[in-house]
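K.L.:
the sequence isn't on hand, but the structure is:
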């Protein structure tokens, strides 16, 4: 693998266009658009203030730059660099801004979540949606871009409104059986809407497009409940990460629990492989069988590994939360399915140095990756069963069913990787530091099926 030179960025505002051709970064009040292959600057735009949020339109023709402190949104065109649009929310303020799926409407959420304003770039019309609820994930679009589900709060009760994105007319409006709704998320096939309660009450509700309640699931009572939710790409499974350090998988036929995945501090009597990161530990000799310097024959991994395969039983590092502090570091905070639906990656906050890999065909633990520092971010390759992760140091970590490697980010200077994401082709990774970014090019001869 190869690394590009290091470029500046601010607030980790760096995104690849949906068509995969461009890379946009924000540096203070400047928006820089580069060719994703050559990294040459194609366009340079100057915004009115430091950018808080940046987002590509779905067709890669426009870029939205939101400046929340000023209540401003500026839109830039790649095809017509001289054209631009400015939206000023005025004294009502601005806390969130995003594109609609068609890439021609902008949805702005005002301060105190008083309303959502829908601005049209086509005819300059303005629509208003009242009563949006301020919650973890109160808005979601269906994968096909036809519908928007919005959480609302009226008369101390939770509601869901479903809008048709073509003309923003209300399709369905119904009350939910939640005490304090925390999030909504469409299944990838658009047939079901997952709605879950706040962490104070364990409740997962599944609704159809017409507002019918399909199922209700609750694992336990009188304890902190749901912390993370994700659908698998085929919509067959819904994974629910909880504060009790377990992941529960619901199936799409009966919406009942298929399996409960536990995250024990001690791994014993398991077929799983535990990879333990080793920092600068020299290999004494070939007879030292406790250390496996794994060099992958596969072109996916052509760098010598810096992991050690630990012998079972293995005691994983556990940090118990302070009960007197808010937002306890406990429970499953991250859950992600691989693109082919074969694997599931999870992170338990009380064991923040570890990533757990589960085989969804066998419904069993495949591997555990233990690191010397807490894991900041992990993301699946969009084309292969390959996971990339970072821990806030100058290394990039990769796992596949063939094994795993730790690679030093070989660039001039020192970049501490805080987060990362894949290019849509799966052939490169964008690595983000505190105020820097670089591109990692994956050397592969494999054909993508």
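P.N.:
Alright, I've got the coordinates. Values in this document were obtained by computation on a predicted structure and should not be read as measured data.
K.L.:
make it CA atoms for all contacts and neighbour counts henceforth
P.N.:
Will do.
K.L.:
OK, contacts around the residue nearest to residue 17 when sequence neighbours are not counted?
P.N.:
Counting by C-alpha to C-alpha, 6 or more residues apart in numbering, residue 17 lies nearest to residue 60, which is 5.5 Å off, once chain neighbours are set aside. By C-alpha atoms under 8 Å, 6 or more residues apart in numbering, the contact set of residue 60 is 17-19.
K.L.:
what's the answer for residue 203, then?
P.N.:
Counted by C-alpha under 8 Å, 6+ apart, residue 203 has contacts 178, 196-197, 216-219, 225-226.
K.L.:
these: which two are farthest apart?
P.N.:
178 and 219 (15.1 Å; C-alpha to C-alpha).
K.L.:
higher neighbour count, the two?
P.N.:
Ranked by neighbour count (other C-alpha atoms under 10 Å), residue 178 and residue 219 place residue 178 first, with 19 against 12.
K.L.:
what helix or strand is that one on?
P.N.:
Following DSSP states H and E, one finds residue 178 outside all helices and strands.
K.L.:
so what's the residue count around the nearest residue to residue 102 once chain neighbours are set aside?
P.N.:
Nearest residue to residue 102, sequence neighbours excluded (C-alpha to C-alpha, 6+ apart): residue 58, at 6.5 Å. If you count neighbours by other C-alpha under 10 Å, residue 58 ends up with 17.
K.L.:
put this next to the previous one:
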């Protein structure tokens, strides 16, 4: 199994976001934006967001103050500014990490306020100090240039959800627009103040999303649940392919097959040569860009019979038995075995069916699938034998079975190895490591654990482990986020968060006296939840080693 992990104290926060360089962590508590050092979690800066009746993209006046609920927080690409947004106040604030604004809350700029249009989403643009703000009811998309004060408007955007995408070099933005009952894609030049470069009509009836391929050659647009349809366009406009349930390669085994409720999720492979589509029918179809034919159909089986597949199952009640202090290895299940499934109630709206997520690792060698029919399971497939392979070789590598429904998953962005983090609303974080070594108890050796690096299936399925979160409060990890450099992992529930540090990624740090680094404050477990105004250096160390040294950084 892995070496030890270290956990921070619990801190109050409803939102958490790493800075692009991992140095800082932006957290939200009530109406406060709190910037912490990732390595020590000491507070660096704080702001309190307040709301006034009349606001504009300028410094706010000292009017009557009202507290607001923050719904999103986002760093700029250079890590120097923080964008916070409140849907209830219809207001966004821009704060400078190294500079003080003259606004009511210390903001550099304030956008929105009261108005019939409202604002339902804001985000940073991909060039300079640009902010994109979607008005309610699809009325317009406003693009604010904080450097010049100029505002540009794109009329009638289709939706703020999945209906805009950027080219790989961030030079162009593609956005779905709706004019006179018809749907279009507009291509806007980001470096030319978002001026229109191309505009072409779609053949969709109700487009659900668009995605630019990582190689920059293609734009994929998928239709509503009424039909199983994906349209692939060149970024300059021409339609290159239309894949639907009537396509010759839709089903390699059946001449006619029910497409279900259409496409639910779409993901490009990292190289852009293949497009993975997850359907409401519970199947994943892989399209190849050469000829746009379906080269594979993957189904998440309810019974595993292939002896080359490794099935990992979470031990029952281990979190309770260990009181959240320790690391356990999942049990290897003998084949054949059944995977727990959920029978959906088709009489109710939005039934729990279909593929809810497809995620490739950073090299495109593996991908993981979540199926609503098996909420407690994850299916990990091998895709490319090597990142430079010309053709995929798709096979089920491992199936992970948890005690509770999977809540969130994310591949580690680190440069070495392939590691998947999983949460399931329990008092633990789960980690699958492709390079992990399976350990079993050797009775003939006095009960000691010996590492087995056997051939065949046992060496293909990686290793799955659960890491207990040492806490005396009722903390259940729901959402997770890896640091951009892959050295730490944030876990949070509705109101609290903590950070897990992987000692394996920090072997290069200098060793020092840990009690001196942390001021001698080492307690058993996470003894209490830290208030947002506290400057606490304590770390939980019960049953786990403490990390060696502090992480330095220049880029935020």
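P.N.:
Received the coordinates, thanks. Just so it is clear, the structure is predicted and the values come from calculations on it, not from any experiment.
K.L.:
counterpart of the residue nearest to residue 17 of structure 1 over in structure 2?
P.N.:
Aligned against structure 2 by TM-score structural alignment, residue 60 of structure 1 finds its counterpart in residue 79.
K.L.:
its match belongs to a strand, doesn't it?
P.N.:
No: per DSSP: H, G, I helix; E, B strand; the rest coil, residue 79 of structure 2 lies outside any strand segment and is coil.
K.L.:
what does residue 265 of structure 1 correspond to in structure 2?
P.N.:
Per TM-score structural alignment, residue 265 of structure 1 is aligned with residue 302.
K.L.:
give the contact list for that match.
P.N.:
Residue 302 of structure 2 sits in contact with 338-341, 374, where contact means C-alpha under 8 Å, 6+ apart.
K.L.:
could you measure from the aligned residue in structure 1 for residue 363 of structure 2 over to residue 423 of structure 1?
P.N.:
When structure 1 is aligned by TM-score structural alignment, residue 363 of structure 2 is paired with residue 340. Taking C-alpha to C-alpha, to the nearest Å as the measure, residue 340 of structure 1 falls 17 Å from residue 423 of structure 1.
K.L.:
aligned to residue 337 of structure 2, what sits in structure 1?
P.N.:
Using TM-score structural alignment, residue 337 of structure 2 pairs with residue 314 in structure 1.
K.L.:
which residue sits closest to that match, ignoring its sequence neighbours?
P.N.:
Leaving aside its sequence neighbours, residue 314 of structure 1 is closest to residue 267 (5.2 Å, by C-alpha to C-alpha, 6+ apart).
K.L.:
I'd assumed residue 317 was in contact with that neighbour.
P.N.:
No: with contact defined as C-alpha atoms under 8 Å, residue 267 of structure 1 does not reach residue 317; the gap is 11.5 Å.
K.L.:
now the corresponding residue of structure 1 for residue 21 of structure 2: closest residue in space that isn't a chain neighbour?
P.N.:
In structure 1, the residue paired with residue 21 of structure 2 according to TM-score structural alignment is residue 19. Spatial nearest neighbour of residue 19 of structure 1, chain neighbours left out: residue 60 (6.3 Å); criterion: C-alpha to C-alpha, 6+ apart.
K.L.:
what do you get for residue 81 of structure 1?
P.N.:
Using C-alpha to C-alpha, 6+ apart, the closest residue to residue 81 of structure 1 is residue 43 (7.6 Å).
K.L.:
count of neighbours near the one you found?
P.N.:
14.
K.L.:
what segments of the stretch 351-500 of structure 2 are strands?
P.N.:
Secondary structure of the stretch 351-500 of structure 2 (DSSP state E, counting those that start in this stretch): strands at 355-360, 366-371, 377-382, 395-401, 408-411, 419-423, 428-433, 438-441, 449-452, 463-468, 479-482, 488-492, 496-502.
K.L.:
over to the stretch 101-250 of structure 2?
P.N.:
Using DSSP E, counting those that start in this stretch, strands in the stretch 101-250 of structure 2 cover 109-112, 121-124, 130-134, 140-145, 151-155, 164-166, 172-179, 182-189, 195-201, 209-212, 219-222, 229-233, 239-244.
K.L.:
nearest to residue 460 of structure 2, out of the ones you listed?
P.N.:
That would be strand 209-212 among the strands of the stretch 101-250 of structure 2, by C-alpha to C-alpha, at 32.1 Å.
K.L.:
equivalent range in structure 1 for the closest one?
P.N.:
Under TM-score structural alignment, the match for strand 209-212 of structure 2 is residues 183-186.
K.L.:
how close does the matching stretch sit to structure 2?
P.N.:
Taken over the aligned residues, the distance from stretch 183-186 of structure 1 to structure 2 averages 0.7 Å (mean C-alpha distance after the TM-score superposition for structure 1).
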